[in-house]
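Enquirer: Got a predicted model here, sequence first, then my questions.
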Amino acid sequence: MSELFPPNLDAPRFSRALKAFASVVGSQWVLSSEEDRASYVDPYALGDGLNHAASAAVAPASAEEVQALVRLANEHKVPLWPTARGKNLGYGWAAPAMPGTVVLDLGRMDRILDVDVKFGHCLVEPGVGFYDLYNFLRENDIPLWMSLPGNAWGSVMGNALERGLGYTPYGDHAAKICGMEVVTPTGDLLRTGMGAMAGSKTWQAYQHGFGPSWDQAFVQSNFGVVTKMGLWLMPEPEMTLRAKIELPQADDIGWAIDELHQLRLNNVVDHNFVFGNYLHDAAVLSQRSEWYDGKGALPDAIADKMMKHYDIGWWRFSLGIYGHEGIVRAKEQLIRKALEPHLGKPIEFEEWHRGEPLDRAAARAPSATALQIVNWWGGRGGHMGFSPVMPPDGALARKTFRAMKARFEEHGLDYYTSFTMGHRHINNVNILLYDRDDADMVSRAGKLFHTLIGDAKAAGFGEYRTHLDFMDPVSKSFDFNGGALGRFNESVKNAIDPNGIIAPGKNGIWPAPYKTIGTGDPA
């Protein structure tokens, strides 16, 4: 990697800034060697990832150190990119949107500050990972369950701030945030909601406060650095039922979405769940070369072989029922009534009762198994998600997946897709799998992504989250009234962060000092 500096700084000025940072955290926590900087480059990037290369990283151990660093960053005009554990897989890793930005690595701040058993909430720092919190709850016999994403390698806080999802009734992680501590772009320290009162006893109990509620303004934004977060946890239920359900035909997605939407809307099913196509299993359990070595996307006949080999359907989803036994049994009957006539057979539920050993059927342990999909093509594998949000309509889902499949095939990529069922929406998560050592494939993946953005915009659907490379075009697709939301975001940014210190370019929000820079496009 060649030497890199923040925009508008030369080597002497940048060196002075790093020395100032070292006076706060110690020289060992200012990471500026070539090897250090390489560790923050996105390993799944389309291309070499150096269009988002960091100039250095600095790793504070406390909120007070974050404050001091932000003040010095303002003094020296050095932009900072906060990252919790740097595991934002498929969305940019720990890399900054703007090349030359210094990564503010919060991984050393890894304390579980409080878990309140009676009231069901916790308070954590950015570096607390899903494994950390899960183990803490189990080792201390705390009867609270946490919600886990599909790949649980990252930060509890970071996942919530990016609107990550799990698959229990508490799976909308951003919605379970209750109270934050935030370092502002000028180095001030505030607490949101009821925490704005010194000595507050209800900081993690009430999600609002007095006046405007700011917690969600710090989600997917660059308005501050979150150093503590309250999160609600799920009380251990009396029992659970869980079932994996296979849908044999591709078009089964239509009736399934419609039936399950009604169950979800009426809280018979009270958690998000995923309809994944056959490649969800095949890409974890095997590599493409074991099935097909031809050019272009996988033929349907090969897909049929995979489904037969693994005894899976075109789609699979898992349902859970949680709570008191009487409620669980009543919900079970409603689910059977809605789904079994279509399935033509009884649903097989797996039971768990309080006091029995915890297993994957009841309280799933953290896992990174899903990450195996990056090995699908061989070489240096990569993945990236395109995830538009749509109404939960079966006919629409069927039409959308057919159109998406055709687009993947046009670009010679294998169609890995899913629909996440929310309370009043579906999120069509399409994973682009590619071999980073195949320049042509990488180019096709980038072109496909741009095509999908245009297709979704034309249909009236937008992404909920995206990779660094595509933050600007996705942001621009939210264009009501000439992009009024983007103008408002940038007005707020410029008012509270006049030097553009915190995460310039995050989700297309560019502060005035860097407005003309942009991020480029490797595709």
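Expert: Yep, that arrived.
Enquirer: From here on, just use CA atoms for contacts and neighbour counts.
Expert: Noted.
Enquirer: Residue 234 contacts residue 146, correct?
Expert: Yes. In this structure residue 234 lies within contact range of residue 146 using Cα atoms under 8 Å: 6.3 Å.
Enquirer: Which one's more surrounded, these two?
Expert: Using other Cα atoms under 10 Å, the more surrounded residue of residue 234 and residue 146 is residue 146, with 26 against 18.
Enquirer: So for the more buried one, what's the nearest residue that isn't a sequence neighbour?
Expert: Of all residues not flanking residue 146 in the chain, residue 233 sits nearest, at 5.6 Å (Cα to Cα, 6 or more residues apart in numbering).
Enquirer: Can you give me the neighbour number for that neighbour?
Expert: If we define neighbours as other Cα under 10 Å, then residue 233 has 24 of them.
Enquirer: put this beside the first:
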Amino acid sequence: MGDGKNLTPIPYLKDKYSGAPERLRREAEAARDRLFSNRTLPPSQPRKGDPIRLPPGVSAEAFESAIQDLRGAIGAENVQITDQALVDGWYVESPNTHDAFHIVDQEGLVSSAVVYPGSTADVQAVVRWANRHGIPIYPISLGRNVGYGGAAPRVPGGVVVDLGRRMHGILDIDGENASCVVEPGVTYFRLYEEIQARGLPLWIDTPDLGGGSVLGNAIDRGVGYTPYGDHFANHCGMEIVLPNGELLRTGMGAMPGPNGTDNPTWQSFQHAFGPAVDGIFSQSNFGIVTKMGMHLMPAPEAHQSYCFTFPRDDDFEQIVDLIRPLAQRRILGNIPQLRHVIEELAITGKRQHTFRLDGDTNANRQLTREEVHVAAAGLPLGECAWVFYGTQYGDRASIAAQLDAVKAAFAQVAGSRFFLPEDLPPSHYLHDRARVCAGTPVLRELDWLNWAANGAHLFFSPIAPTRGRDARRIHEAIVAAHARHGFDLFPTLCVAGREIHYITNIVYDRGDAGAKARAVRLMREMIAECAAMGFGEYRTHLLFADQVAGTYNWNHGALMRFNETVKDALDPNGILAPGRNGIWPRKYRGKGWELGADDVDMKVIGPKL
């Protein structure tokens, strides 16, 4: 299945809003070919169940009547029934019907239909339609939050509202204000290319992969790697369709501008008068964001990326304690990454078995420590245990002074080594990190997926204090859990002055039911064990959201009671993304939809009939 023949042409930005940029043509083709060469699953599979997965409690006749009503509201060509074979595709050609990285059965979380609104008014029409017919809707920007559920609706049979296909306008780029206004379908690739085309001295902040939605990533509180790496903190002004179809603008946008124009300070000041409500529309199901302002970074005079290596696994605690004061004093210029050396192997795009000393291509096991270090010794950075990737910004004199301080700190770790990009071959990952840390979106992180056949991944993303002893506790728990379930551990630590995003990437074969089941058990155990130590996730896959939300249970779950109160007030019919981020409306609450620590098979998502 993976011979690479008969592949459709890759879409590029000149032809499609969600495509890859032309400058990455060679990388995109190589990434796709590697992924497809490692596949044993067919491109698509016949549906096993009913041709259409109906929304819960909705008959086929009622659904058909509702769909006709929806087609009349926004155009028949903008409503697509999900009755075809499901295609997982790949990152640049990802599905909007289900999760391409399905951790349960491919049809376990599938939509009944996909609708394509072309304007805020269309979104309002879709929301009002959902209220009339009692059908759950699930909005997505692009469905590329891979590792967290993709485009799948949390309630199977829900109608996916694909905001990206027809709402992908860059509505404004203000060079003087260093800001922009975008619709949900604007990718990091597209925003970057537009700024370059206009010749503006502005940077965007991009995650590791550049094909995601600028708006969608921000409201899911994603992160990047420049000084503007906290994406939600750098949003400014939102336009939101509420669950009853009413329109809301947050911040200064709540005040009309002169003569019917937008308020001139809407993208200048995040707040307004009274309560700051923007936050309740991040990681929630309280509204659909159709426009968002984002602050952009004025291009610095210079920047310098680099990496350090550290020789021993046991250096970990000391490294974290050295990073903390550097970050708190803002000597470190960006949100750096601390990675284990096994990730140097994975980013080569090679299969896991190629690094086994016994040559066994079938054994389902972790690499041993010896195998990791032997393989690392043959790579450009040489044998080591940890790799720190950082970037400094400013004028050249200040960068030199900053680097001197960083070098002096890390020199306290015996055997540490320092590398600049020019010290390493052009294919080395440091060059890609340098692009990302300079606001240039890339595709390199796709190479991880080749670690397993039919490569898919699932993120476990807890937060820990930037203290060596705390980092060691969470690290040891995650190491032990991975060993129990036979998965290689890929820890990426995004280390700030006071907290660490400990990003764990579980790579599995989505064609292997046993591997998927082990990944689910691994996730369930890590969520529970880390929460018991006080470490909670900041973001999670939609099937684990109930369990994660349940760990934030101080004062007998006061936070969830508040969220449910807000949900029921704004969405009394429970139509908007029920269950997203663990928030269920009254219509579904306590009726068998919630998934907890004991739900490991998940063969049925929803009430057990």
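Expert: Everything's here; your move. Since this is a predicted model, take the numbers as computed values, not measurements.
Enquirer: The equivalent of residue 148 of structure 1 over in structure 2: what's its closest spatial neighbour, skipping adjacent residues?
Expert: With TM-score structural alignment as the criterion, residue 148 of structure 1 lines up with residue 206 in structure 2. The shortest distance from residue 206 of structure 2 to any non-neighbouring residue, by Cα to Cα, 6+ apart, is to residue 224 (5.2 Å).
Enquirer: Next: residue 295 of structure 1.
Expert: residue 412 (7.4 Å).
Enquirer: quick one: the one you found and residue 296 touch, right?
Expert: Yes. Using Cα under 8 Å, residue 412 of structure 1 makes contact with residue 296 at a distance of 4.1 Å.
Enquirer: between those two, which one's more packed in?
Expert: Shown here are residue 412 of structure 1 and residue 296; by other Cα under 10 Å, residue 412 has more neighbours (17 against 13).
Enquirer: Who are the contact partners of the aligned partner of that one in structure 2?
Expert: In structure 2, the residue paired with residue 412 of structure 1 is residue 486, using TM-score structural alignment. Residues in contact with residue 486 of structure 2, defined by Cα atoms under 8 Å, 6 or more residues apart in numbering, are 364-366.
Enquirer: now do residue 331 of structure 1
Expert: By Cα under 8 Å, 6+ apart, the residues touching residue 331 of structure 1 are 268-269, 321.
Enquirer: Next: residue 84 of structure 1.
Expert: Residues in contact with residue 84 of structure 1, defined by Cα under 8 Å, 6+ apart, are 105-107, 126-127, 155, 157-158.
Enquirer: can you put the residues you listed in TSV and add neighbour count and distance to residue 229 of structure 1?
Expert: Below are those laid out as TSV (neighbours: other Cα atoms under 10 Å; distance: Cα to Cα, whole Å):
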residue	neighbour count	distance to residue 229 of structure 1
105	27	17
106	26	13
107	19	14
126	28	8
127	27	11
155	27	12
157	29	7
158	27	10
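Enquirer: Please render those as CSV that adds distance to residue 202 of structure 1 to the earlier fields.
Expert: Converted to CSV, the contacts of residue 84 of structure 1 look like this (distance: Cα to Cα, whole Å):
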residue, distance to residue 202 of structure 1
105, 30
106, 26
107, 27
126, 21
127, 24
155, 24
157, 20
158, 23
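Enquirer: Of those, which are reproduced in structure 2?
Expert: Retained in structure 2 by both residues aligned by TM-score structural alignment, their matches' Cα atoms under 8 Å are the following of the contacts of residue 84 of structure 1: 105-107, 126-127, 155, 157-158.
Enquirer: Narrow these to those in strands?
Expert: With DSSP state E as the criterion, strands contain residue 105 from among these.
Enquirer: Residue 499 of structure 2 - nearest residue in space that isn't next to it in sequence?
Expert: Beyond its immediate neighbours in the sequence, the residue positioned closest to residue 499 of structure 2 (Cα to Cα, 6+ apart) is residue 465, lying 4.3 Å away.
Enquirer: Aligned to residue 221 of structure 1, what sits in structure 2?
Expert: By TM-score structural alignment, residue 221 of structure 1 lines up with residue 284.
Enquirer: So that match: helix, strand or coil?
Expert: Secondary structure assignment for residue 284 of structure 2 (DSSP: H, G, I helix; E, B strand; the rest coil): coil.
Enquirer: you'd agree it is up against residue 584?
Expert: No. In this structure residue 284 of structure 2 lies outside contact range of residue 584 using Cα under 8 Å: 10.3 Å.
Enquirer: who has more neighbours, these two?
Expert: Neighbour comparison, residue 284 of structure 2 and residue 584: the larger count goes to residue 584, with 24 against 21 (by other Cα under 10 Å).
Enquirer: The more buried one -> structure 1?
Expert: Aligned partner of residue 584 of structure 2 by TM-score structural alignment: residue 510.
Enquirer: check contacts around the equivalent of residue 209 of structure 1 over in structure 2.
Expert: Correspondence of residue 209 of structure 1 to structure 2, assessed by TM-score structural alignment: residue 272. Residues counted as contacts of residue 272 of structure 2 (Cα under 8 Å, 6+ apart) are 250-252, 254.
Enquirer: whereabouts in structure 1 does the longest helix belonging to structure 2 align?
Expert: Secondary structure assigned by DSSP state H gives helix 513-532 as the longest helix of structure 2. On the basis of TM-score structural alignment, helix 513-532 of structure 2 is assigned to residues 439-458 in structure 1.
Enquirer: nearest to residue 468 of structure 1, of the contacts of residue 84 of structure 1?
Expert: Residue 468 of structure 1 has its nearest neighbour among these in residue 158, at 15.6 Å by Cα to Cα.
Enquirer: Chain neighbours aside, what residue packs nearest to the corresponding residue of structure 2 for that closest one?
Expert: Taking TM-score structural alignment, residue 158 of structure 1 has residue 216 as its aligned residue in structure 2. Closest residue in space to residue 216 of structure 2, ignoring its immediate chain neighbours: residue 141 at 5.8 Å, by Cα to Cα, 6+ apart.
Enquirer: sorry, back to before: can you tell me how far the match of residue 148 of structure 1 is from residue 231 of structure 2?
Expert: 9 Å (Cα to Cα, to the nearest Å).
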